[in-house]
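*Asks:* return atomic coordinates for the entry below.
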Amino acid sequence: MSPNLLLIFVLGPPAAGKGTLCGSLTGQYAVQHMSVGDVLRKVATNNNHPSINQKLEKQELINAEELLPILKDKLSEAGLKDPERRVMLIDGFPRSKAQGEAFEAQYLAAPQLVQLFRCDKEVARKRYLDRKRGKDDDAMFEKRYHEYEIESEAIESAYGKRGLVLEVQVDTEILESWDNLQNLLAQDQRWKSLFVR
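*Replies:* Predicted coordinates:
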């Protein structure tokens, strides 16, 4: 992994709008964006990791041993591809406290900030079903959301104790959520310090 990259983890329930808002941030700031979900879907398309394919099919959590080498490669590529954009938004990671701990232990890289997107369950459900991605249905949403609820408390607690969490309400219309995110970032010293050289 590129030692020059500064990492921000972007967390939230399925269909909270992580990818959309991260995409907007890349247009406004000198940041890069990596969606872990998109990375894994490309891995599945290439069919290089059969066990990952099976877990994706069932929307199961992928363990750190399988996931981290893939992320490391992608982060290394990103650091080389656009060295001027040193801040990397990693959306959808970690999905468990164990994933985050393993990442820091193996790569000696900790997040500078953790953006925690808060979204009402029914709003997230509607967005999830409206995007019509693959085999996504109401039952799969319930499975994913339940998993998020189980894992999120430990993740939030761990990063909260380190003073890394920025909570953002994102269950409004996308433009309002975007304004809310920008206003919070404009006041956040942790965020602003990432762009001072």
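
*Asks:* contacts and neighbour counts: CA atoms only from here.
*Replies:* Fine.

*Asks:* contacts for stretch 110-122 next, please.
*Replies:* Contacts made with stretch 110-122 from outside it, assessed by Cα atoms under 8 Å, 6 or more residues apart in numbering, are listed as 6-13, 16, 18, 104, 145, 159, 164-171, 190-191.

*Asks:* please generate a structure for the following sequence too, so the two can be compared:
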Amino acid sequence: MAFRMPLRWRLAGRISSRKSASSSLPSATSVLRQQRRAYSSKPPKSGPSGSIKFWPFAAIVGLGSLGYIGLINRRKDMPTTKPTAAPTAAPTAAPTAGQLPAPAKSTPTFSSDDVTVIFVLGGPGAGKGTQCSKLVAEHGFTHLSAGDLLRAEQERPGSQFGDLIRDYIKNGLIVPMEVTVQLLENAMTEALRKSGSSKGRFLIDGFPRKMDQAHKFEETVCPAKLVLFYDCPEETMEARLLERGKTSGRADDNAESIRKRFRTFVETSMPVVKYYEEVGKAVKIDATAKPDQVFQKTQKTLADRLGANF
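*Replies:* You can find the predicted model right below:
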């Protein structure tokens, strides 16, 4: 027979267990007090390890943006260039009647063993042309005047250099070297062709007027054997040119052009004379005397330097 607990005992046990459970739970009042304390107090501060700082990232982004904008602006300012193909050498065409290309040779056209070249220098009005004419008449030289060749070229119909030469001469300036050198070479070639011989003697009057002309001519046409320098005071030369201008019809035989030519000669041509004096090729001749007296000095100079039969 099973044992049954009396009713009063069971009731007493239930009441006891409810009291113990209720005593272990917090009361509503205590819970409410805790919540009030939680809302009224400040939140706890996070430690240094938990904080995230955004200003370094912002600085990096800002600097990068500024650098990119600067690069774009620099590229806008830079000129745009297109790749070009390597230059190819153009074929050299034969000179036509209106073309005077500068010689592009590495060796002279004429040998100094066959061709004698004498440069005749002096200021405008020094008497270079007069002395050359006498040497042609008495000793068989071929006289080439750079000035006469240039004037003839400027008047030649169809010349592409006519206007250029005219402007340079009128202003007392030196015509570009390439034109003058080619004209002289053409004239020498034509003179030898007419003579039927490869040998010749040339007096080149009024050339070279600059050092680059001298080097260009000797490198591409023929080395010079001698330089005759006719020295004369400026006042004497000016008087001669003004007198000649009355009948010559030359546009540069006027006072203004004459003075420009004097300045050009002193500044550009005298260094040529000094250079040839230093290398022992130039001879100075006093040109203030009468033409016949100057010619006697010229003949003696040539005999001393080139031999009695020069």
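
*Asks:* tm score of chain vs chain?
*Replies:* The TM-score (TM-score structural alignment, normalised by the length of structure 1) is 0.89; 192 aligned residues with a Cα RMSD of 1.9 Å.

*Asks:* picking that back up, buried among the contacts of stretch 110-122 of structure 1? Need that as a selection in ChimeraX.
*Replies:* Of the contacts of stretch 110-122 of structure 1, the buried ones can be selected in ChimeraX as follows, counting by 16 or more other Cα atoms under 10 Å:
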select :6,7,8,9,10,11,12,13,16,18,145,159,164,165,166,168,169,170,171,191
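
*Asks:* of the contacts of stretch 110-122 of structure 1, which belong to helices?
*Replies:* Helix and strand membership here follows DSSP state H; of the contacts of stretch 110-122 of structure 1, those in helices are 18, 104, 145, 159, 190, 191.

*Asks:* how about the strands in the stretch 151-300 of structure 2?
*Replies:* 200-205, 226-231, 282-286 (DSSP state E, counting those that start in this stretch).

*Asks:* residue range for the shortest one in structure 1?
*Replies:* Which is strand 282-286 of structure 2. Strand 282-286 of structure 2 lines up with residues 165-169 of structure 1 when matched by TM-score structural alignment.

*Asks:* residue 19 of structure 1 contacts residue 35, correct?
*Replies:* Yes - the criterion here is Cα atoms under 8 Å, and residue 19 of structure 1 meets it with residue 35 at 6.8 Å.

*Asks:* more neighbours: the two, which one.
*Replies:* Neighbours per residue (other Cα atoms under 10 Å) separate residue 19 of structure 1 from residue 35, with residue 19 holding more: 21 against 18.

*Asks:* average offset of the longest strand along structure 2 relative to structure 1?
*Replies:* Determined from DSSP state E, the single longest strand within structure 2 is strand 115-122. Strand 115-122 of structure 2: mean distance to aligned residues in structure 1 after superposition is 0.6 Å, counting by mean Cα distance after the TM-score superposition for structure 1.

*Asks:* who does that strand touch, helix- and strand-wise?
*Replies:* helix 128-139, strand 200-205, strand 226-231 (3 or more Cα pairs under 8 Å, 6 or more residues apart in numbering; DSSP states H and E).

*Asks:* matching residues in structure 1 for it?
*Replies:* Equivalent residues of strand 115-122 of structure 2 are located at 5-12 in structure 1, counting by TM-score structural alignment.

*Asks:* and if you look at stretch 223-240 of structure 2?
*Replies:* Taken onto structure 1 by TM-score structural alignment, stretch 223-240 of structure 2 occupies residues 110-127 there.

*Asks:* quick one: the most centrally placed residue in structure 1 from residue 47 of structure 1, how far?
*Replies:* Averaging the C-alpha coordinates of structure 1 gives a centre point, and the residue nearest to it by Cα atoms, centre = their mean is residue 91 (1.6 Å). The span separating residue 91 of structure 1 from residue 47 of structure 1 equals 23 Å under the rule Cα to Cα, to the nearest Å.

*Asks:* could you do residue 156 of structure 1 as well?
*Replies:* Note on residue 156 of structure 1: its distance to residue 47 of structure 1, by Cα to Cα, is 33 Å.

*Asks:* the two: which is more packed in?
*Replies:* Neighbours of residue 156 of structure 1 and residue 47, each counted by other Cα under 10 Å, are more numerous for residue 156; the result is 18 against 12.

*Asks:* once you drop chain neighbours, what's closest to the aligned partner of that one in structure 2?
*Replies:* The criterion is TM-score structural alignment: under it, residue 156 of structure 1 has residue 273 as its aligned partner in structure 2. When the adjacent residues along the chain are set aside, residue 273 of structure 2 lies closest to residue 282, with 6.8 Å between them (Cα to Cα, 6 or more residues apart in numbering).

*Asks:* quick check: that neighbour touching residue 272?
*Replies:* No - if you go by Cα under 8 Å, residue 282 of structure 2 and residue 272 don't touch, sitting 9.6 Å apart.

*Asks:* residue 49 of structure 1: how many residues sit nearby?
*Replies:* With neighbours defined by other Cα under 10 Å, the count for residue 49 of structure 1 comes to 13.

*Asks:* now swap in residue 75 of structure 2 and tell me
*Replies:* By the measure other Cα under 10 Å, the count of residues near residue 75 of structure 2 is 10.

*Asks:* and what about it, helix, strand or coil?
*Replies:* In three-state terms, and counting by DSSP: H, G, I helix; E, B strand; the rest coil, residue 75 of structure 2 is helix.

*Asks:* next one: it from residue 10 of structure 2, what distance?
*Replies:* Using Cα to Cα, we find residue 75 of structure 2 at a distance of 98 Å from residue 10 of structure 2.

*Asks:* and residue 204 of structure 2? What does it align with in structure 1?
*Replies:* With TM-score structural alignment as the criterion, residue 204 of structure 2 pairs with residue 90.

*Asks:* burial measure for that match, as a count.
*Replies:* The criterion is other Cα under 10 Å. On that basis, residue 90 of structure 1 has 25 neighbouring residues.

*Asks:* give the contact list for the corresponding residue of structure 1 for residue 176 of structure 2.
*Replies:* For residue 176 of structure 2, the aligned position in structure 1 is occupied by residue 63, per TM-score structural alignment. For residue 63 of structure 1, the contact set (Cα under 8 Å, 6+ apart) comprises residue 99.
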